[in-house]
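>>> task: produce atomic coordinates for the following.
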Amino acid sequence: MNDAASRPSAPPAAEWHALPHEEVAGRLGVTSAGLTPEEAQARLKAHGPNALPEPPGRPPLRRFLAQFNNALIYFLLAGAAAALALGHYVDAGVIVAVVLVNALVGFIQEGKAEQALRAIRNMISPHAHVVRASRRQSVQARDLVPGDLVLLEAGDRVPADTRLIRARGMRVDEAILTGESVAALKNEAAAPVEAALGDRHSMAFSGTTVAAGQGAGIVVSTGPHTEIGRIGRLIAEVEPLATPLLRQVDVFARRFTTVALVSAAALFLFAVAVRGYGWSEALIAVVALAVGAVPEGLPAVITITLAIGVRRMARQHAVIRQLPAVETLGATSVICSDKTGTLTRNEMTACRLVIAQDDLAEIAVSGIGYDPAGALGWTGAGGQGDPATAAAGLLRAGLLCNDAHLHAENGVWRAEGDPMEGALVTLAVKAGRDAAVERAAWVRLDEIPFDAAYRFMASLHRSPEGEAVLFVKGAPEEVLRLAGTPGGGAWEAAIARAAAAGERVLGFAMKRLPVAPARLSFEDVREGFSFLGLIGFIDPPRPEAVTAIAECRSAGIGVKMITGDHAATAGAIARQLGLAETPVVATGAEVDAVSDDDLVALAARTDVFARTSPENKLRIVRALQSTGAVVAMTGDGVNDAPSLRQADVGIAMGGKGTEAAKQAADVVLLDDNFATIVAAVKEGRTVYDNIRKMIAWTLPTNGGEVLAVIGAILSGVAMPMSAAQILWINLATSATLGLALAFEPTEPGIMARPPRPAKAGLMSRFMLWRVVLVSVLFTLVSFAVFFQSLWRGQEVEMARTLVVNTLVVMEIFYLFNVRFLHMRSLSWRGALGTPAVLLALAAVVAGQFAFTYLPVMQAIFDTRPVALLDGVMIIAIGVALMVVLEGEKLLLRRLGLFAAGEM
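Alright, predicted model coming up:
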């Protein structure tokens, strides 16, 4: 063979399936003898190994240092420096520890793309059976080259993209690429050039598995040029997005840091130039300001809140791989879901029988999945007699021309074998038949297995009376042809009705033979059959998915089905699920035909995307994100990995999902159930609510301390608290009261609110107003208590002790106000609190008693014991604050200035 043949020029990947296999062999310069070792070696040098490239990665040190490059970290380090300047080494160490923990978490979670690519590389078969120089041999899969003759058998993993030249009863499980749960039938005839990936019956793709039959083919693409390699390139090209919370925290931290630095500098200059403070005295005052402003516990409490959400979601069968994904789920505005197994049960169910009486009559079958609980009943007025008796011949054919078996495991029914054949066994049991007894009575003598070339299966049996009976099942058009197409166009109309309902349809026929042949041949299956009827199958929707989709609609969350299934089937399932009364369906070909700009409008109005490719899914997700939507994407196959990584939240299936999909995802569903996604979204909204509650509680309390320091410097009076006392308030209360908010349960009506806008700031108008109001109230009360104590002739240390205790008590009462952002807090439920709140309350009270009365604490913080009447006055101030803030919330709501959900 010449040198040109050793280095074949490959046409575009989209063409191989459409070329006759003889032309493929000619283009690749291969004969029935296969390549010679020399030719194979030359092509290996020209095309490279049949392996996916190693993903580029950053050095570990660089990845670790990158975790510190954001405003929030700088902000925290500034707070640590402030605490260190005051000599509070423990406090500074705590802040630095928080920074290090956050950096380590980010470092460990980095590299999702590398992990996903590594998982994909592992899916390529390690060995392959080939014909080279007229000899069958086993070679390393990485040594395959274009032009190699590959032999494939049931159980083999396809080692490279292969154009089939022979296929005998060959079915290939392509779920990792197409999402189809039913193995694809293969044959060697050329497919249409525009055929979608799942319709390319002449191709076997790298990484897929031969489920049945055998075949042979010519390798046309290897390594990165295969379909699975192309998906790997898509993953590598996807840039991970920051979560809404991280974006908001980053913006908030940058703005907060800027304001704090400018304010500190201005205050320092004012203290020195106007008030005549010394440099060291002014610096200590500014450091006190910084200590009051920095919410030291904020990042830790956010992290703990997210971790609590992770634990709660685990109970809902959702495993969170990326901590911020907890909150992102709560911001989700669009869920793009796979169909098979997620929205549906992934269990074929016989749902419709059509038989001939005086006219065609239809029988409906109740029950779902492989559980034999259910019954048969006539639909309409066309049926006569008992439906199971009227359809006896059809039911028997379905049971006997069948290789599947049913069994129950821990009360759950499973089918061994083809899913549709399993559904036929279940149907027979629902009709009152004992599958084992009937199969024993009707002894099978021989069979012709199903093959895509002739599209039917035939089985020869001896009846209990000794007759030879031949049953056939298969594509209804083919079975009708074998029976001489009885009934005019009535059967075709029935087939069309079932297909329009999204059902897969099988036809059944039988004939009696005078003598049983020694071996069943195609001559016996040419003609003379009696048509028995049709059976329609559907993969039924999960009942809980229907409820979950309705809940999504009430929560303002759009749900879009993206599937590899046919448009008619997907549209019918979408109607049953309640996605829309008349779902808008678009195919992958339609997505390919529009520009990125036009796809935005198409994606927005479409409910179902059918026959989609990995590029289609990726473009759809990006189009939705371009409108500001926060997109959650579900998937289980390698073909889903790029879009899972692109989505704001990638959700992989834990049961049927590939390792590549799980590595690319943020969340893994252990039960592969759409309802679990909605439960996780609800939990995500709760987590975000609790983070907002914690911020709404932290900032005003810190703000009151800051304003007290600023007010003291501006007025030239003694500060009502020392820097050490400010640190005590912040650390003692944030580690108890602030943390308690992380355990708050879900508020009523949380799924009746629309999703929050993706670009919404961390601080709403109400929160800004509340921060200002509460900060001012805290400041005024602090100065009032401080000066009232001095007016009574008490020393400064006593006045400061009263101020600290007053602030802590106000923080306690303010906590009870903040616990309910969207409803009134003055209620029995609000007063009782949660176990976490009560524990925190007990810890703070104990801490304050120690702060006030314990001698060692008095020595550290310069405090004095508080009298009983002063203690009663402090509690009364807390109650008054609670009443004022509840009245403010009620007033704003009645004036329409605060809508539920704005906070």
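>>> use CA for all of it now, contacts and neighbours both
Fine.
>>> Arg711: neighbour count?
Rather than Arg, residue 711 is Gly. 18 (other C-alpha atoms under 10 Å).
>>> give me the next element, helix or strand, following the host helix or strand of it.
Per DSSP states H and E, Gly711 falls inside helix 674-715. Per DSSP H and E, the first helix or strand lying C-terminal to helix 674-715 is helix 723-733.
>>> another sequence for comparison is provided below:
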Amino acid sequence: MPDKINIPEHFTGLNDMEVAASRQQFGSNEQTNKPQYQWWIALLELLKEPMLLLLIAVSVIYFILGQNSEAWFMLSAVIAVSGISFYQDNRSRKALEALEALNEPLTTVLRNREIKSIPTSDIVVNDLVIVEEGSFVNADGEILHSNDFSVNEASLTGEAYSVFKSEKTEDRKIFSGTLVASGLAVFRVTEIGPATVLGKLGSSIINIKEEATPLQQQIERFVKKMAYIGIAVFVLVWAVYFWKTHDILHSLLKGLTLAMSILPEEIPVAFTTFMALGSWRLLKEGIIVKKTRTVETLGSATVICTDKTGTLTENKMSLQAVYAFTGNQLSEGGDWSHPEIQKVITTAMWASEPVPFDPMEKTLHLAYETITPSDDRTSFELFHEYPLDGKPPMMTHLFRNKEGKRIIAAKGATEALINVSNLSETQRQQILSVSDTLASKGFRILGVGFSDFEGDDFPKTQQEFRFHFLGLIAFYDPPKANINRVIQQFYDAGIMVKVVTGDNNFTTKAIAEKAGIPNADKFINGADLIQLNESELITVIHDTTLLTRMFPEAKLAIVDALKKDHQIVAMVGDGVNDGPALKASHIGIAMGKKGTEIAKTAADIILIDDDLSKMVTAIAAGRRIYANIKKAVQYIVSIHIPIILTVSLPLFLGWQYPDIFTPVHVIFLELIMGPMCSIVYENEPIEKNSMQLPPRAMRSTFLSFKEMSISIVQGLAITCGILFVYQYSAYRYDSEELTRTMVFATLVFANSILSLANRSFLYSIFTTLKYKNNMMFGLNMLTLSMLALILYLPVVAGFFKVTPLSVTQLGICLLVSAVSVLWIEVLKWKRRMRILK
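Model (predicted):
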């Protein structure tokens, strides 16, 4: 919001003391009072987790059996598991809070005689709030001053039409949650938070929960299935063991041990962590992800629809040429000395905002200052305006001075001004020929006109005025320095680029060619596109790169057509009219600097620096996160299988050592696997080929049997290796303790090797060892150090019921675990050979 808004001087706003007093009396401007975070409540919530309940149950049984050391170990495990979960939840919570704070909309208020932007929650009763076209109203109030102000109250009334209001109308009320359609207003806040009309509609509207994403639903179903299997196997093992031993407590321990080994509680924790921390990492890159669920979609984007101005270009409009229709005069290179040329520039300036924020309008005001002998801007007041609308669009401003002299100036698309002017066909062709010549150079062209309308009965639409066509103004907005590289990265990643702009064909083509966009000779305008049926629309959009002279309905039609064609659509927009298309797309992208509030609200992602290259970063992050979740889940499934089968098969098959693992051994493995799944794999870097692969299908999932089959085979291979060691040790040494030790050591070694092998399902382990992830090596070194303590520290060895291993025995365990895991390297090699061919 500019700080030179024309508002009455007697408006001063609240001072700091009045703000504090109002806040104390009426509270803050929040629709609902969110419960404050309490760490102890979070811990209590964690204790409801199935794994922790199982650990507590095991601890109680150990206490009853008088095995106090095991009981205290299990209680320590409760603390360790809850600590890891608490740490992860805290990281995720802080990441989400940081995103929420940045996503809070800002509101412009007048305080201490100064205009400032504040968080919406800081608004207090009696504040003077300033709203203008494209912004949301964030409190209820009463209009004190306005200028051609209208507001869309569809969110409250359902009426799609905007309502004009002012301090002079009978209805001066303005309501939170509504959208400013045109003009500007200053209003005094009367109600905030729950006291607003929106707040009284009930918290049920505000607290609507997001629908789970397809991947979330798939993970939930997978975990539930595993939980049901765990319950069934728990009952079966309990029954079998009790039938054999008639010992109910030991039977319970055996069943609970298996239940712990089956329950994949790490998977939903990992998903939540990956999404939250992924959003947080993107925030540090200058990308605000408003909803963490968007992260899941990023890697699937197949089409990006981008606007031109400020996205492909610098958004630095320099005035390059002016054409005066009267006299057929064309001036370029900054020579604006001709009187007719100056008249075109002056009229274009009056058709701009009095306090400009658009780069073109800023340029026009500066150009006016250089050509005028006397500045009339302070003498004239804007008393009526028509905002940018129409197909193609135009805008009209009406000014008057104290003597009653009027200026009615309009600017907009060349065709728009031609259509509302009295011109012969020859004159029309003459103007269009000049416009096309300038546009072919990459210039952005605007037509300029004025009206001599008299009277106060202004027409409902600006197109009803009769204008005199004055001329054309041409701006040049050069492509961004990095845009060629960005466009190439999109295409390398298998993502199509469509330029969706309100500009004309020739200008768009020139900029697209300079930006390195292929097939820039194919274009269609909005008026023609909207006439096509669904199948024709899909075909044309696929075959066309430049979509020009687009208006809101056409943009929305493009997004809907691409979605029906099963494309995952990313839409870039910054204006009020981009809202519907941004909302409808899978990934709505707004610009942080030049984007309007309506665009930012409708979007899923905000690029803080208006840099499209950040979308390459975001898409790469989405692919990295999805790939890492896949690796984490496949790792956890692969390592759970040998644990489950090592615990259950000796019992079911009647082998000589049915109690090879106890809950102590299983929980040790769980303490390793939890951080590996949710902390270590989250930190994995992106694989080097990720942005050279086509986007994954949105509905594809790594939880399908085809994808999970490799994990199952990995798990079964490790199981075969462990059971081989079991039988080898039992036959060779005839010792339960030694057999348990070798089986346990083999499983721990296999876990570490698996965590390294599963860092990629394409590149070899020798390649991935070079990937920078200190957490991976740190946790594996910690795991092996703890294994050494368990094996060679007598007190700990006695607790785990294991015995020290010789170098030969350790070598056998390491060799078997390596063979049972590293066979996957042969499969990776075959995949690489197939891809390289």
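>>> so what number do they get for TM-score?
The TM-score (TM-score structural alignment, normalised by the length of structure 2) is 0.65; 698 aligned residues with a C-alpha RMSD of 6.1 Å.
>>> ok, back up a step: so the helix holding Gly711 of structure 1 matches what in structure 2?
Helix 674-715 of structure 1 corresponds to residues 612-653 in structure 2, going by TM-score structural alignment.
>>> and that stretch, how far out from the chain's middle?
Put simply, stretch 612-653 of structure 2 sits 23 Å off its chain's centre (C-alpha atoms, centre = their mean, to the nearest Å).
>>> same thing with stretch 218-229 of structure 1?
29 Å.
>>> and if you look at stretch 588-608 of structure 2?
11 Å.
>>> list the contacts for Phe744 of structure 2?
Neighbour list for Phe744 of structure 2: His665 [criterion: C-alpha atoms under 8 Å, 6 or more residues apart in numbering].
>>> spell out the secondary structure type for it.
helix (DSSP: H, G, I helix; E, B strand; the rest coil).
>>> the helix holding Gly711 of structure 1 packs against which elements?
Helices and strands touching helix 674-715 of structure 1, by 3 or more C-alpha pairs under 8 Å, 6 or more residues apart in numbering; DSSP states H and E, are helix 244-273, helix 279-293, helix 298-315, strand 318-320, helix 325-330, helix 543-554, helix 765-791, helix 796-818.
>>> I'd like those as TSV, with distance to Asn730 of structure 1 appended.
Below are those laid out as TSV (distance: least, C-alpha to C-alpha, whole Å):
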stretch	distance to Asn730 of structure 1
helix 244-273	17
helix 279-293	8
helix 298-315	10
strand 318-320	31
helix 325-330	25
helix 543-554	40
helix 765-791	14
helix 796-818	9
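>>> point to the residue nearest the middle of structure 2.
Val289 (3.4 Å; C-alpha atoms, centre = their mean).
>>> which residue, other than its chain neighbours, is closest to it?
Ile605 (4.7 Å; C-alpha to C-alpha, 6 or more residues apart in numbering).
>>> surely that neighbour meets Leu283?
No - using C-alpha atoms under 8 Å as the test, Ile605 of structure 2 is too far from Leu283 to be in contact (10.2 Å).
>>> got any residues that touch both of these two?
Val289.
>>> higher neighbour count, the two?
Ile605 (28 against 20).
>>> state the distance from the more buried one to Leu582 of structure 2.
According to C-alpha to C-alpha, to the nearest Å, Ile605 of structure 2 stands 10 Å off from Leu582 of structure 2.
>>> please enumerate the shared neighbours of the two.
Joint contacts of Ile605 of structure 2 and Leu582 (C-alpha under 8 Å, 6+ apart) are 588-589.
>>> from Val559 of structure 2, how far off is the residue nearest to Val289 of structure 2?
Taking C-alpha to C-alpha, one finds Ile605 of structure 2 at 17 Å from Val559 of structure 2.
>>> repeat that for Leu653 of structure 2.
59 Å.
>>> repeat for Phe469 of structure 2
36 Å.
>>> ok, Lys614 of structure 2 next?
Taken as C-alpha to C-alpha, the span from Lys614 of structure 2 to Val559 of structure 2 is 21 Å.
>>> likewise for Ala750 of structure 2?
Distance from Ala750 of structure 2 to Val559 of structure 2, by C-alpha to C-alpha: 49 Å.
>>> hmm, back to that, closest to Ala436 of structure 1 out of the helices and strands packed on helix 674-715 of structure 1?
Evaluated over these, closeness to Ala436 of structure 1 peaks at helix 543-554, with 31.0 Å, by C-alpha to C-alpha.
>>> check which helices and strands the closest one sits against.
Counting by 3+ C-alpha pairs under 8 Å, 6+ apart, helix 543-554 of structure 1 packs on strand 558-562, helix 567-577, helix 674-715.
>>> can you redo those as a markdown table with distance to Ala83 of structure 1?
A markdown table is the format used below for these (distance: least, C-alpha to C-alpha, whole Å):
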| stretch | distance to Ala83 of structure 1 |
| --- | --- |
| strand 558-562 | 47 |
| helix 567-577 | 57 |
| helix 674-715 | 15 |
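>>> I'd like to check the angle between the helix holding Gly711 of structure 1 and helix 244-273, please.
Angle, helix 674-715 of structure 1 to helix 244-273, by axes from the mean of the first three to the mean of the last three C-alpha atoms, to 10 degrees: 0 degrees.
>>> so what's the residue count around the residue nearest to Asp648 of structure 1 when sequence neighbours are not counted?
Excluding the flanking residues, the one nearest Asp648 of structure 1 by C-alpha to C-alpha, 6+ apart is Val631, at 5.3 Å. Neighbourhood size, Val631 of structure 1 [other C-alpha under 10 Å]: 27.
>>> report the contact partners of Val631 of structure 1.
332-336, 621, 624-625, 647-649.
>>> switch the cut-off to 10 Å
328-329, 331-336, 557-559, 621-622, 624-625, 644, 646-650 (C-alpha atoms under 10 Å, 6 or more residues apart in numbering).
>>> swap in Arg504 of structure 1?
348, 350, 420, 475, 495, 498, 535-539, 569.
>>> so what's the residue count around Leu832 of structure 1?
11.
>>> does it touch Leu838 like I think?
Yes - here Leu832 of structure 1 reaches Leu838: they are 8.3 Å apart, a contact under C-alpha atoms under 10 Å.
>>> list the buried residues for stretch 344-358 of structure 1?
Buried residues in stretch 344-358 of structure 1, counted by 16 or more other C-alpha atoms under 10 Å: 344-356.
>>> kindly report the same for stretch 681-690 of structure 2.
For stretch 681-690 of structure 2, by 16+ other C-alpha under 10 Å, it's 681-687, 690.
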